[in-house]
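Colleague: With the sequence up front, the predicted model follows.
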Amino acid sequence: MRAAVLREAGHLGVEEIDVPVPGPGEVRVRLRATGVCHTDRTVVEGKMPVPLPMVLGHEGAGVVDAVGGGVTDLAVGDHVVLTITSGCGVCRQCQLGAFALCEVAAPHMLDGRLPNGQRRLTRGAERINHFAMQSSFAEYAVVERRSAVKVPDDVPLDVACLTACGVSTGFGAAVIRAGVGVGETVLVIGAGGVGLAAVLGAVTVGAGRVIVADRSAVACQLAADLGATDIIVGDGDGDGDGDRDGGGDRGGGEDLAARVRALTGGGVDVAIDAVGTAGTAAAAFTALRRGGRAVVIGVADPRAKVSIPLYHLIDQRVLTGSTNGSIRPHVDIPRILDLYRAGRLPLDRLVTRRYPLEGVGQAMAELGVEPGRAVITF
C-alpha cells in the first residue's frame, strides 16, 4: 500500500509498504479521507520527538476492511472515524470521563505504538511506527477497536474525518471544556481549521457574540461567514504555527487583549486560544472578564511558558487547556455529525482544499497560508 513515511526530519515521502494485518481486538480500515493538521507538520519539522521511521496522519476516516479476533460490534463495510482519543474505558481517567487522558492509551500517542503496545506497520523485515495510534496518511490503517468510531453511511468521509481531531478539538473546547452558554461573549484567537471549529461550536450553542482574531483577513472573513460577529485582523509579530497566528507572541498579545476589552466593555466570558504561543495564551487570559474561562488548544511551541498576573486568579479567571476538545469520542463524534446531518453545523464549509496522497507535502506547505482545512482523499 502507499503511505507517507517520515524517515528523518524534513523528509516525508510516499512509498510502498506492506498492507497491515489486524490482531485481536483490532480492525483494519480502508482510508477514504484524512485531514492534514499542523501537528503533522510539527513532527515533520522535528519539533516533536517521535521514533522513526513513522507513517504520519491522525485524522482518518474510511470503511472497515477486516476485523481481528474478538471484535463483534464492528463489521466489514462499516464507516468509521479514527479518533485520537482512544480510551480504555476502565482506568481512573476514563471512569472520570477524561478519555483523552487515558492512563493506558495516552502514553502511546507519540511512542509509535497502538494502545495495546503493538506495531502493525512493516516494510518487509523493517518495523514502521504508528503516529497518534492510527497513521492515516496511508491507504490502510490498523487501529484498536476503541479508536474506530462508527458513523452514519450518509456522512461524506472527507467531512467526517475532520472530527478525528481538528473539529473535535475546536468544537469541544467551546462546547464541552469551556461550556459556552447562551448569550455569552466568546473570543477565538486563530482562524485556522481548529479555530473555525471553535467558532462553529460557540455559534451552535447560542453564544451572543463571537469575536475572532487572526492575521489573515481572508481567514477572518471565512469566520464571519460561519457566524462570527466581530473580526480583528491582528498585526502582532508572533511566530506561532499551532493553528494560525492570531495576535502575536512578543507584544501583540497585550494589544489584542486591550482591543477585545475595549470592544466588549470589560472582557469576554470565554477565550479560546487556537494558536498556542506564550503571547496568545496570555492574551486570551487577559481578555477575560472577572470569572471568565480561557482554554488553550493550540500548541505552536510545546516548550513555551506563560506568565500571568496572580491577581487575575483572585478574580476567579480560569486558564486551562484541552486535549481533543475533552470529548467522549463514541458519544460526541456521532453527536457532532448528527448536527451536520441536520444542517445545523456546516462542517463541509471548513474543507477548502483536497489533495491526493502524493500531494501531502504541498498540503503541509499551505497550512496557515490558505484558509480552512486541507484533506487528503483516496
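Modeller: The structure has been received and is ready for your questions.

Colleague: rest of the way, CA atoms for contacts and neighbours
Modeller: Will do.

Colleague: helix, strand or coil for the residue nearest to Leu345 when sequence neighbours are not counted?
Modeller: In space, Leu345 comes closest to Leu339 once its chain neighbours are excluded; the distance is 5.4 Å by Cα to Cα, 6 or more residues apart in numbering. Three-state assignment for Leu339 (DSSP: H, G, I helix; E, B strand; the rest coil): helix.

Colleague: let's bring in a second one:
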Amino acid sequence: MNVKGAVIDRVGGKWAVQELDLVEPGPTEVRIKVMASGLCHSDDHLVTGDIPNLLPMVGGHEGSGIVEAVGSAVTRLAVGDHIATAYLPACGVCNWCAQGMQYICNTGAGMENGFAVDGSPRFRTLDGTPVGAMQRLGTFANYLVTDQAQAVKIDREIPFDVAALVSCGVATGWGAAVNGAGVRPRDTTLVVGVGGVGMNAVQGAAHAGAANVIAVDPVSFKREQAEEMGATHSFASIAEAMPLIHSVTEGQGADNAVLTVGVVDGGLIAEAFAALRKQGTLAVVSIGQNEPGIPISPLELVVYAKQLRGVLFGNCNPTRDIPALLDYYRSGHLRLDELITRRYGMDQVNQAYEDMHAGRNIRGVLVHEH
C-alpha cells in the first residue's frame, strides 16, 4: 500500500514528507487509517539526537485513527473500531503486565530500531530501503501497521484530535502526578515545565486534591495557561517559587514535584529535589544526558528519606487508563480541547516544531488527509 509520511533521516535534519510502501498486517497486526497525531517533544528528540534511534524513521507515536484491516490472529480489535495508539505495547502476559505494570512490558525491548518485534520494517521507501517507525507506530504517516498490543479501542464519540493526546502526553503528565509523585489531598505540588506533558501533570495534581499546584516555566504564555488548567500559582523558575513554597509548608518544602521540561540535566533534577520536604517525592519524566551526573547529596537522600524516581508513560496501563482518561474528559473532569493550540498539515511538521521551541504551543496536532 502506498502512503505518505514525515520522515527524519539524520540527526540535525528536517522532517521530509515522502511516499512510502506499507506492508500488509501480519497475524497479530492491524492497519490503521491515522486521523490525527500529537506533535510530541519526544519525536523532536529524533532530530536533536537526545534519544538514540536508528534512522531513517517515520515520526509520531501519539495518534488516533480507524482500524482498516486486521490480521488472522487479532482478538482485541475489529475493522471499523476507533483507536488511540499506545506508544508502549501491552502484551498482557509477560511478568510486568501480569503485575499491572504494562508501561514496562517486555515486548517494548528494541523499540529504538523502529522495526516490529520480528525485526522487520513496516515502512519502506519506494526503492525498497527500510524505514523505521517511532515506537513501532509512525503516526506522522496517514496509514500505519502495528501490533494489536499498541492500539486501544475507544468510544466513537471522542474527537480524533483529542484522542491522540491521551495516547502519550496526557497520560504521561497526569500519571506522573497521580501515580509517580503520589499527589494526595492538601499536598503542595511543584510542576517544573508546563508544555504538552506538564500541563497534564497540573491537571492530575489538581484532580488528586493538591491544595497548592505550583507551575514553573520560563514562558509566560505557558504559565498563564497552567493557571487556567488548575495551577494555583506560577513562576518563571524554581528559585522564584521557593518563598511561596516555604510560606505554605511552614518552611518544609513541597510534598512532591514533577519534572516535565523538554530536555533535563542533572542540575535541574538536583534543584527540584532540594525543593522537597522530608520524605518528599520527585517524579522525573524528562529525557536528558548522563553527563555531568546528578549532584544530589547521599546524606540529603537518606537522612531526609526523600524519593527520586523515574516515571514512564505516567506509570499508566494503556488498556485501562487511556479509556479512563477519555471518560474523565467526557464527564468534564479533564480538559483536552484547551490543550490544542494549533492544528497542522503533514507538510507543516517543521513549522510545528519551530512553534514548540518558541513556546507558542501547548500542543500542536497534525491532522491527516486521505
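Modeller: Arrived safely. Computed from a predicted model, the values in this text were never measured in an experiment.

Colleague: Got a TM-score for the two of them?
Modeller: The TM-score (TM-score structural alignment, normalised by the length of structure 2) is 0.92; 358 aligned residues with a Cα RMSD of 1.6 Å.

Colleague: Trace the residue nearest to Leu345 of structure 1 over to structure 2, please.
Modeller: In structure 2, the residue paired with Leu339 of structure 1 is Tyr328, using TM-score structural alignment.

Colleague: repeat for Leu74 of structure 1
Modeller: Using TM-score structural alignment, Leu74 of structure 1 pairs with Leu77 in structure 2.

Colleague: again with Val14 of structure 1
Modeller: Residue correspondence to structure 2 (TM-score structural alignment): Val14 of structure 1 is matched to Val17.

Colleague: okay, now its match: neighbour count?
Modeller: For Val17 of structure 2, the count of nearby residues is 18 (other Cα atoms under 10 Å).

Colleague: element containing it?
Modeller: Here Val17 of structure 2, judged by DSSP states H and E, is contained in strand 16-22.

Colleague: Quick one: average offset of that strand versus structure 1, please.
Modeller: Aligned to structure 1 and superposed, strand 16-22 of structure 2 gives a mean residue distance of 1.1 Å (mean Cα distance after the TM-score superposition for structure 1).

Colleague: quick check, distance from that strand to the centre of its chain.
Modeller: 24 Å (Cα atoms, centre = their mean, to the nearest Å).

Colleague: what range in structure 1 does the following helix or strand past that strand sit on?
Modeller: Counting by DSSP H and E, the next helix or strand C-terminal to strand 16-22 of structure 2 is strand 29-38. Mapped onto structure 1 using TM-score structural alignment, strand 29-38 of structure 2 spans residues 26-35.

Colleague: any idea how far the spatially most central residue of structure 1 lies from Ile189 of structure 1?
Modeller: Nearest to the mean C-alpha position of structure 1, by Cα atoms, centre = their mean, lies Gly166 at 2.7 Å. Gly166 of structure 1 sits 15 Å away from Ile189 of structure 1, taking Cα to Cα, to the nearest Å as the criterion.

Colleague: ok so, going back, which ones are touching the match of Leu74 of structure 1?
Modeller: Contacts for Leu77 of structure 2 (Cα atoms under 8 Å, 6 or more residues apart in numbering) come out as 67, 70, 148, 153.

Colleague: how near is the residue mapped onto the last one from structure 1 to Leu114 of structure 1?
Modeller: Residue correspondence, TM-score structural alignment: Lys153 of structure 2 in this structure matches Lys150 in structure 1. Applying Cα to Cα, one obtains 19 Å for the distance of Lys150 of structure 1 from Leu114 of structure 1.

Colleague: Gly89 of structure 1 now?
Modeller: Distance from Gly89 of structure 1 to Leu114 of structure 1, by Cα to Cα: 16 Å.

Colleague: on that earlier part again, quick one: which of Lys150 and Leu114 of structure 1 has more around it?
Modeller: Leu114 (28 against 21).

Colleague: Going by the alignment, the more buried one corresponds to which residue in structure 2?
Modeller: In structure 2, the residue paired with Leu114 of structure 1 according to TM-score structural alignment is Ala116.

Colleague: quick one, helices of the stretch 1-150 of structure 1?
Modeller: 38-44, 92-95 (DSSP state H, counting those that start in this stretch).

Colleague: that older thread, the strand holding Val17 of structure 2 packs against which elements?
Modeller: strand 2-8, strand 123-125, strand 143-147 (3 or more Cα pairs under 8 Å, 6 or more residues apart in numbering; DSSP states H and E).

Colleague: repeat that for 7 Å
Modeller: In terms of contacts (3 or more Cα pairs under 7 Å, 6 or more residues apart in numbering; DSSP states H and E), strand 16-22 of structure 2 is packed against strand 2-8, strand 123-125.

Colleague: Adding mean neighbour count and distance to Ile287 of structure 2, write those strands out as a markdown table.
Modeller: A markdown table is the format used below for those (neighbours: other Cα atoms under 10 Å; distance: least, Cα to Cα, whole Å):
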| stretch | mean neighbour count | distance to Ile287 of structure 2 |
| --- | --- | --- |
| strand 2-8 | 21 | 19 |
| strand 123-125 | 21 | 27 |
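
Colleague: Wait, the match of Lys153 of structure 2 touches Val80, no?
Modeller: Yes. Counting by Cα atoms under 7 Å, Lys150 of structure 1 does reach Val80; the two are 4.4 Å apart.

Colleague: that older thread, quick one: what's aligned to the residue nearest to the centre of structure 1 in structure 2?
Modeller: By TM-score structural alignment, Gly166 of structure 1 lines up with Gly169.

Colleague: Quick one: residues contacting that match.
Modeller: 196-197 (Cα atoms under 7 Å, 6 or more residues apart in numbering).

Colleague: What distance do you get for it to Leu55 of structure 2?
Modeller: Gly169 of structure 2 is 23 Å from Leu55 of structure 2, by Cα to Cα.

Colleague: burial of the equivalent of Asp217 of structure 2 over in structure 1, as a residue count?
Modeller: Counting by TM-score structural alignment, Asp217 of structure 2 lines up with Asp214 in structure 1. Residues within reach of Asp214 of structure 1, counting by other Cα under 10 Å, total 27.

Colleague: Ile272 of structure 1: what's it in contact with?
Modeller: 187-189, 284, 294-296.

Colleague: Select from those the one having the most neighbours.
Modeller: Going by other Cα under 10 Å, Ile189 tops these with 34 neighbours.

Colleague: counterpart of that residue in structure 2?
Modeller: By TM-score structural alignment, Ile189 of structure 1 lines up with Val192.

Colleague: just Arg354 of structure 1 next, same as before
Modeller: That one, Arg354 of structure 1, aligns with Arg343 by TM-score structural alignment.

Colleague: Give me the distance between that match and Ala16 of structure 2.
Modeller: 18 Å.

Colleague: what's the most buried one of the helices of the stretch 1-150 of structure 1?
Modeller: The highest average neighbour count among the helices of the stretch 1-150 of structure 1, using mean count of other Cα atoms under 10 Å, belongs to helix 38-44 at a mean of 21.
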